[in-house]
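1. The following block contains a protein sequence and its predicted model.
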Amino acid sequence: MKGVLLVNLGSPKSPTAKDVKPYLDEFLMDKYVIDVPFLLRALLVRGIILRKRPEESAHAYAKIWWEDGSPLIVISKRVHEKVKKEVEVPVSLAMRYGQPSIEAGLQELADKGVTEVMLFPLYPQYAMASTLTILVLAEEIRKKKFPHMTFTDVPAFYNKPDYIKVLANSIKKSLIGFDYDHLLFSYHGIPERHIRKTDVTKSHCKIDGTCCVTESAAHAFCYRHQCYETTRLVVEELGIPKDKYSQTFQSRLAGDKWLEPYTDVEINKMPAKGIKKLAVVTPAFVSDCLETLEEIAMRAKEDFQANGGGDFHAVPCLNDDAEWINVLANWINEWAHAEIPVA
């Protein structure tokens, strides 16, 4: 019997330092997030970062927290409930960090007799710190707890035509009535070394301005290429002129070289370039979360206006948009009816 496990990032239980600290510990101690030896990672995370970050992050979470909980969790549950009504196989929901756990999600499917699982990370682009860590942990749990199960991993869907169509439509609808000067595509940042580590060719990814547009097997696992390709396809779908959009990367940690250009740096420069009305879309996420609601819709807006900018519009993520639910359901039903896994 087939079933599906949808997996998103996760969230603290509450916007308090007490609950944020264990969440950050689980997240930052993941070797695929901060990919340094364990002792160094423990020193950085538990000896330095967790001394101040929980209070700071709790304050940020409190600014975006909804009455019924974390926006990311609430939205993910809405997506889960809507998808369940449109598909013919059992569907469970899990988070990589926090609750509900991946083990709990797999147990729910096992209790329903599921032996073939579509493992579905809810990330359009592939990255070590998102997709890979989900796949690795799920496989570890499967071997220990559910050896009778088999997995079908859903590959990155950054360039699937139906995803691009629904993403472009959601942007178009959100921008009705907003005559922007510039549309910024802001993706979550990752260290440059992650790009090189996921290069299956071990030689292609030089991050030199040409490798992402030069055909290579490395692209199947290259976050940077997939981000630029998502932007290219959406821009093509919407017919946006070249001088009306750009792409940046947000949410970096100090001390490492992360993907550039940086969102905050570029936004701060825009008013001086004559950009007074800015729209920002965040296609690395399918659900609104701290990085979209606080970092972009609040802080980036404040910075833009403090530097002379005017109107600022944060385009919502796909969330539980009906067209997106339909796309998810179609992918699942196609897989459920296929004799072989859907690529």
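-> Sure, I can see it. Residues are numbered from 1 along each chain as shown.
2. hey, let's count contacts and neighbours off CA atoms from now on
-> OK.
3. how near is residue 88 to residue 160?
-> 22 Å (C-alpha to C-alpha, to the nearest Å).
4. Of the two, which one has the most company?
-> Remark: of residue 88 and residue 160, residue 88 carries more neighbours, 15 against 12, as counted by other C-alpha atoms under 10 Å.
5. what number of residues lie near the nearest residue to that one once chain neighbours are set aside?
-> Using C-alpha to C-alpha, 6 or more residues apart in numbering and skipping residues adjacent in sequence, the residue nearest residue 88 is residue 333, 6.6 Å away. By other C-alpha under 10 Å, 15 other residues sit near residue 333.
6. Use this one as the comparison:
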Amino acid sequence: MKGVLLVNLGSPASTSTKDVRKYLDQFLMDERVIDAPYWLRALLVRGIILNTRPKKSAKAYKKIWWDEGSPLIVLSERLHKKVQEKTEIPVALSMRYGDPSMKTGLQELHDQGVTEVLIVPLYPQHAMATTDTILVLAEQLRKEFFPQMTFTDIPAFYHKKEYIKVLAESIKSSLEGKEWDKILFSYHGIPERHVRKSDITKSHCKPNDSVNFECCKTASPAHEFCYKHQCYETTRQVVAYLGIEPHQHFVSFQSRLAGDPWLQPYTDKMLEKYPNEGVKKLAVVTPAFVSDCLETLEEIAMEGKEEFLKAGGEEFHAIPCINDNNEWVDVLVNWIEA
């Protein structure tokens, strides 16, 4: 019997510093998020980061928290409910970090008699810290708790025509009636070394060629797992669909930890410089996420807007993620039932 496990990133259980610390510990101690030896990872995370960041992050979560709970969890639950209503195949929802856990989701499917699980990572682009870590944990759980199950998965869908259509139409709808000078496609950043590590050719990727990104435009087997290429390709297909001119859009990367080179250009730097270049009305879309979360609702829609307006910008449009968009639900159901 077939079943489906939808997997999103996750969220703290509440906005308390204690819960945020617990969540960050699980997240940042993942060897595919901070890919350092355990002793160094523990020193960085538990010796330094968790002594300061949880309090700051808790304040950020409080700014976006809904009455129903974490926006990412609530939106994921809405998506899950709509998908389940449209298919007879059992569908469970889980988070890579926090609750409901992946073990809980798999147990739910197991209890319904499911033996074949289709894992659906809710990330358009492939990355070590997203898709990889989900599939690795799933296999660990299968071996330890669910040996009778078999797993398949839906690979990165950054270039799938049906996904591009949903994303592009949602952007079009969000900007209807609004004036804008440029659209910034802001993707979540990753360390440059993650791009190099994901390069199966070991020679193709040049992580920070942010001017010409020739490696991303040159066909290569490396693109199957290259986050940077997949971000640019998502953008290329969306702007082609919408008929957006080259000078009207740009790609940048948000969120980074100090001390390491991450993918550039950085979103916050672009927001600061745009007004001086004549960009007074800016729209920002975040296609690395399918669900609105801390990075979209606080980092972009609040902090990003403040940075842009402070630098001399006049209008800032934060475009929502596709969340539980009905067309997106239909796409997922079609993939699940294929």
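-> Great, that's in hand. Remember, predicted model here, so these are calculated numbers, not experimental data.
7. Please work out the TM-score for the two chains.
-> Scored by TM-score structural alignment, normalised by the length of structure 2, the superposition of the two chains gives a TM-score of 0.98; 334 aligned residues with a C-alpha RMSD of 0.6 Å.
8. ok, back up a step: summarise which helices and strands the strand or helix carrying the residue nearest to residue 88 of structure 1 is packed against.
-> Using DSSP states H and E, the element containing residue 333 of structure 1 is helix 322-337. Helix 322-337 of structure 1 sits against strand 2-10, helix 71-84, helix 161-174, with contacts defined as 3 or more C-alpha pairs under 8 Å, 6 or more residues apart in numbering; DSSP states H and E.
9. for those, which one sits closest to residue 137 of structure 1?
-> Evaluated with C-alpha to C-alpha, those place strand 2-10 nearest to residue 137 of structure 1, the distance being 11.5 Å.
10. I would like the range of structure 2 that aligns with that closest one, please.
-> Aligned by TM-score structural alignment, strand 2-10 of structure 1 corresponds to residues 2-10 of structure 2.
11. For structure 2, which segments count as helices?
-> Here structure 2 has its helices, by DSSP state H, at 17-28, 38-47, 53-64, 71-85, 102-111, 133-145, 161-174, 192-198, 214-217, 227-242, 267-273, 294, 305-310, 326-337.
12. circling back: can you put the helices and strands packed on helix 322-337 of structure 1 in TSV and add mean neighbour count and distance to residue 204 of structure 1?
-> Rendered in TSV, the data for these read as follows (neighbours: other C-alpha atoms under 10 Å; distance: least, C-alpha to C-alpha, whole Å):
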stretch	mean neighbour count	distance to residue 204 of structure 1
strand 2-10	23	29
helix 71-84	20	35
helix 161-174	17	26
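13. sorry, back to before: mind telling me what the residue nearest to residue 88 of structure 1 corresponds to in structure 2?
-> Matched across to structure 2, residue 333 of structure 1 falls on residue 337, judged by TM-score structural alignment.
14. Over to residue 221 of structure 1?
-> Taking TM-score structural alignment, the alignment pairs residue 221 of structure 1 with residue 225 from structure 2.
15. hang on, the earlier thing: just tell me which of the helices of structure 2 ends up closest to residue 281 of structure 2.
-> Nearest of these (C-alpha to C-alpha): helix 305-310, 9.5 Å.
16. what range in structure 1 does the closest one sit on?
-> Here helix 305-310 of structure 2 aligns to structure 1 at residues 301-306, judged by TM-score structural alignment.
17. Give me the contact list for the matching stretch.
-> Under the contact criterion C-alpha atoms under 8 Å, 6 or more residues apart in numbering, stretch 301-306 of structure 1 has outside partners 264, 267-268, 270-271, 310-312.
18. Mind doing that once more with 6 Å?
-> Residues outside stretch 301-306 of structure 1 that contact it (C-alpha atoms under 6 Å, 6 or more residues apart in numbering): 267-268.
19. Please apply the same query to stretch 200-211 of structure 2.
-> Outside stretch 200-211 of structure 2, the residues that touch it by C-alpha under 6 Å, 6+ apart are 192, 215, 222, 263.
20. distance of the aligned partner of the last one in structure 1 from residue 180 of structure 1?
-> Residue 263 of structure 2 maps onto residue 259 in structure 1 when the alignment is built from TM-score structural alignment. Remark: distance between residue 259 of structure 1 and residue 180 of structure 1 (C-alpha to C-alpha) = 26 Å.
21. Which one's more surrounded, those two?
-> Remark: of residue 259 of structure 1 and residue 180, residue 259 carries more neighbours, 21 against 17, as counted by other C-alpha under 10 Å.
22. so what's the more buried one up against?
-> Here residue 259 of structure 1 is in contact with 189, 192 (criterion: C-alpha under 6 Å, 6+ apart).
23. run the last query once more with 8 Å
-> With contacts defined as C-alpha under 8 Å, 6+ apart, residue 259 of structure 1 is in contact with 189-192, 224, 249.
24. wait, residue 95 of structure 1 sits on residue 9?
-> Yes - counting by C-alpha atoms under 8 Å, residue 95 of structure 1 touches residue 9, with 5.3 Å between them.
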